[in-house]
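J.: Using only what follows, build the 3D model:
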Amino acid sequence: MSLDLQDIPRVKSITKQDFIKNYFKPQKPVVIEQFITDWPAYTKWNLEYIKAVAGDKTVPLYDDRPVDYKDGFNQPHATMKMRDYVDLLKREPTKFRIFLWNVLKEVPQLQKDFKFPDFGLRLMKGLPMLFFGGRDSYTFMHYDIDLANIFHFHFEGEKQIILFDQKQNKHLYKVPHALITREDINFSNPDFNKWPALKNAKGWQCQLNHGEVLYMPEGYWHYMRYITPGFSMSLRAIARNPKNLTKAIYNVFIMRNFDNLMRRIKGQKWIDWKNKKAIINTNKNLN
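T.: Next up, the predicted model:
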């Protein structure tokens, strides 16, 4: 048995009008296959190129270890020079990933390789973020703190992506006061005996290849696994739905600070309580 996932629709290219009508307004994901063929990045961006232009930059690295109460919000597990990291990716599988690496700030010349596309949404120009991963490395199932509309441009290699909308929360073993599900769920091959509620979750899936763009609607949960070493860039547009906007403000200003405070007061007991609560809350909804 596997998760109930439908394939994300794919189009070769798309007009702004069609994107707004068919995907943004109904809040449905889509893969656009040939939207950035005119970008210099389309032909230039691969791991060797990044190594050449950013090799001496020190980059923050993350792996799939469970959240520890001592870890600050988005605090890296290690650092490395980009050239050494790219060599590692090409040499062997590694759990180390880079996420939320601000390409404009770190390597301004990369800005010349892409342009901000007009999807009919106002993109946040200061926040193009790069994400890197080695073979079989993955992100925990999570959604973004600001519930933004995300355009995810993939470069080099292949990436498996699974998405759920916020209506599926009750089936996903969502951890309270957090943006993640239980970290011990393998969404590539879930154990339904251990996580029975996942049988009721309805989601989306795709495999993303070089030069393809995935649109992830507001607040969508996403799990990403690098089938081969590669990297992606995300551009984002602020949530438009008032409910999502309110939730984003709550997450940034209240939830995150409350969670940090409880970690300081209760330590690992707080993390353990949240993980237990994820199971109790989800199994309540089982028939």
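J.: going forward, measure contacts between C-alpha atoms and count neighbours the same way
T.: OK.
J.: Please, where are all the helices along the protein?
T.: Along the chain, the segments classed as helices by DSSP state H run 16-19, 40-44, 47-54, 82-91, 103-106, 242-250, 256-266, 268-283.
J.: among the ones you listed, which is the most enclosed?
T.: Sort these by mean neighbour count, taking mean count of other CA atoms under 10 Å, and helix 82-91 sits at the top with a mean of 18.
J.: For that one, name the packing helices and strands.
T.: helix 47-54 (3 or more CA pairs under 8 Å, 6 or more residues apart in numbering; DSSP states H and E).
J.: Return the list of helices and strands in contact with the helix it packs on.
T.: Judged by 3+ CA pairs under 8 Å, 6+ apart, the packing partners of helix 47-54 are helix 82-91.
J.: next one: the helix it packs on to chain centre, how far?
T.: Relative to its parent chain, helix 82-91 has a centroid offset of 21 Å by CA atoms, centre = their mean, to the nearest Å.
J.: Also stretch 169-184?
T.: Distance, centroid of stretch 169-184 to centroid of chain: 15 Å (CA atoms, centre = their mean).
J.: Could I get the buried residue list for that stretch?
T.: Of the residues in stretch 169-184, 170-176, 179-183 count as buried by neighbour count, 16 or more other CA atoms under 10 Å.
J.: Which ones among the residues you listed lie within strands?
T.: Using DSSP state E to define strands, no part of those is located there.
J.: which one of these is nearest residue 127?
T.: residue 179 (19.8 Å; CA to CA).
J.: Touching, the closest one and residue 140? I think so.
T.: No - with contact defined as CA atoms under 8 Å, residue 179 does not reach residue 140; the gap is 9.9 Å.
J.: one step back: for the helices of the chain, which one sits closest to residue 145?
T.: Using CA to CA, the helices of the chain put helix 242-250 closest to residue 145, at 6.1 Å.
J.: contacts for the closest one?
T.: 145-147, 218-219, 238-239 (CA atoms under 8 Å, 6 or more residues apart in numbering).
J.: I have a second one here; can you model it like the first so I can compare?
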Amino acid sequence: MKLKPVDKISGIAPNDFIRDYLKKGQPVIIKDFISPKSACWDKWSYDYFKEIAGSEVISVYGKEEESQDRAASAPIGKMTFGEYLDLIQREPTELRLFLFDLLKLRPELKKDVIYNDVTGGKVLQWLPYMFFGGEGSATRNHFDIDMSHVFISQFQGVKKIWVFPNSQSDLMYKLPYNFHGIANLKTSSVDEYPALKFLDGYEAEIHPGETLYMPAGWWHYIQYATEGYSISVRALPSSFSEKLKGARNLFITRYFDDTMRKIFKGRWFDYKIQMAKARANRAIKKYK
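T.: As a prediction, the model looks like this:
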């Protein structure tokens, strides 16, 4: 597996960003996507979050390897938001908050974030999601079901993110009718998953104030180098084919997979694993 560092930029005009990154599908770290004038930088803290929403009961997510047979991982438990924040501050943990809606629970927080929309108005600022994780936690390798462009901004702690173009899906051992691969990019053996040797992507390390732009359909493996949290906003896919694929994923593919899993149970998952490995083996021949 080859990983190149992601370039960092700041002060870029929308026309230049669209030409050099959005249209080319080129990942980049933007140092000023969240304006330094935003109130969040002085106002937000774990103590502040506990004060305004600490009693909210939230669902927590663990190792995603345990949900490989389905498109979306199921939560493994519940606790209060305050208890979770205390946990990640106290010790490393694999527990994460996924697509957390703190900004919906406390909509006044949206006013604390000022976006420097380098897309010229394409970013869906009204649809932000927060992601929290403990030190050492990670997501499975996946691409987003709706095929949107993603801007993930770090507010606390450090994240390391490996990204790969969608064209390398077969090398990822992508499961048919799903949006993730069965191989763990960090721990899986290349003896068991030899196609991983041919992956060619990027490594981004984002710190508070930095935003990683991930082009539509790109794979990403997110690792929490420290505890922390981020906000993700999206922009709709650029091309008609990406929009069509995203709509098909949302309204057809995932429901078809759920139905087949309910009917055939483990046999359906076994079939998908066989197909993922067969496609990876065919992909290997193209690189040799």
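J.: quick revisit: out of the buried residues of stretch 169-184 of structure 1, flag the one nearest to residue 90 of structure 1.
T.: residue 183 (26.6 Å).
J.: could you pull out the strands for the stretch 51-200 of structure 1?
T.: 58-61, 78-81, 97-102, 129-133, 149-155, 159-164 (DSSP state E, counting those that start in this stretch).
J.: in the first one, what's buried?
T.: Same thing as strand 58-61 of structure 1. So, applying 16+ other CA under 10 Å, buried residues of strand 58-61 of structure 1: 59-61.
J.: any chance of those in a markdown table, with distance to residue 19 of structure 1 too?
T.: Shown next, in a markdown table, are the buried residues of strand 58-61 of structure 1 (distance: CA to CA, whole Å):
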| residue | distance to residue 19 of structure 1 |
| --- | --- |
| 59 | 35 |
| 60 | 34 |
| 61 | 34 |
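J.: Where does stretch 207-215 of structure 2 end up in structure 1?
T.: Mapped onto structure 1 using TM-score structural alignment, stretch 207-215 of structure 2 spans residues 209-217.
J.: what's the first-to-last distance across that stretch?
T.: 20 Å (CA to CA, to the nearest Å).
J.: what residues does it touch?
T.: Contacts for stretch 209-217 of structure 1 (CA under 8 Å, 6+ apart): 24, 27-37, 42, 148-159, 208.
J.: And stretch 114-134 of structure 2, by the same measure?
T.: Contacts for stretch 114-134 of structure 2 (CA under 8 Å, 6+ apart): 12-15, 17-18, 22, 32-35, 37-38, 88-89, 91-103, 224, 226-236.
J.: could you redo the last one with a cut-off of 7 Å?
T.: With CA atoms under 7 Å, 6 or more residues apart in numbering as the test, stretch 114-134 of structure 2 has contacts from 13-14, 17-18, 32-35, 38, 88, 92-102, 224, 226-235.
J.: Kindly report the same for stretch 7-24 of structure 1.
T.: Residues from elsewhere that reach stretch 7-24 of structure 1 (CA under 7 Å, 6+ apart): 29-35, 118-120, 204-206, 217.
J.: Which among the contacts of stretch 114-134 of structure 2 count as buried?
T.: Buried among these by 16+ other CA under 10 Å: 14, 17-18, 32-35, 88, 92-98, 100-102, 224, 226-235.
J.: so what's the corresponding residue of structure 1 for residue 224 of structure 2 closest to, chain neighbours aside?
T.: Using TM-score structural alignment as the criterion, residue 224 of structure 2 maps onto residue 226 of structure 1. Leaving aside its sequence neighbours, residue 226 of structure 1 sits nearest to residue 159 (CA to CA, 6 or more residues apart in numbering; 4.6 Å).
J.: if I look at that neighbour, how far off is residue 234 of structure 1?
T.: From residue 159 of structure 1 to residue 234 of structure 1 the distance is 14 Å (CA to CA).
J.: One more: residue 180 of structure 1?
T.: 19 Å.
J.: Residue 56 of structure 2 contacts residue 83, correct?
T.: No - assessed by CA atoms under 7 Å, residue 56 of structure 2 is found out of contact with residue 83, at 9.7 Å.
J.: And stretch 250-263 of structure 2, how far out from the chain middle?
T.: Using CA atoms, centre = their mean, the offset of stretch 250-263 of structure 2 from its chain centre is 22 Å.
J.: what sits up against it?
T.: 71, 145-146, 177-178, 268.
J.: Save those as CSV, and put in distance to residue 5 of structure 2 too.
T.: Below are the contacts of stretch 250-263 of structure 2 laid out as CSV (distance: CA to CA, whole Å):
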residue, distance to residue 5 of structure 2
71, 29
145, 25
146, 26
177, 31
178, 28
268, 38
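J.: Most widely separated two among those residues?
T.: Maximum distance among the contacts of stretch 250-263 of structure 2 (CA to CA): 23.5 Å, for 146 and 268.
J.: and the residue lying closest to residue 212 of structure 1 once chain neighbours are set aside, how many neighbours?
T.: Leaving aside its sequence neighbours, residue 212 of structure 1 sits nearest to residue 33 (CA to CA, 6+ apart; 4.5 Å). Counted with other CA atoms under 10 Å, residues neighbouring residue 33 of structure 1 total 20.
J.: Then residue 197 of structure 2?
T.: 14.
J.: My guess is it contacts residue 171. True?
T.: No - look at residue 197 of structure 2 against residue 171 with CA under 7 Å: they stay out of range, at 8.6 Å.
J.: give the contact list for the residue lying closest to residue 61 of structure 2 once chain neighbours are set aside.
T.: Leaving aside its sequence neighbours, residue 61 of structure 2 sits nearest to residue 75 (CA to CA, 6+ apart; 4.6 Å). Shown in contact with residue 75 of structure 2 (CA under 7 Å, 6+ apart): 59-61.
J.: Tell me the one of these nearest residue 110 of structure 2?
T.: residue 59 (21.8 Å).
J.: now what about stretch 48-56 of structure 1, what contacts it?
T.: Against stretch 48-56 of structure 1 from outside (CA under 7 Å, 6+ apart): 81-83, 86, 107.
J.: Spatially central residue for structure 1, please.
T.: residue 222 (5.4 Å; CA atoms, centre = their mean).
J.: For residue 169 of structure 1, see how far away it is.
T.: Distance from residue 222 of structure 1 to residue 169 of structure 1, by CA to CA: 12 Å.
J.: go on, residue 282 of structure 1?
T.: 8 Å.
J.: buried set for stretch 114-134 of structure 1?
T.: 119, 121, 123, 127-134.
J.: again, but for stretch 132-150 of structure 2
T.: 132-135, 137-150.
J.: Same check on stretch 25-38 of structure 1?
T.: Neighbour-count burial for stretch 25-38 of structure 1 [16+ other CA under 10 Å]: 27-36.
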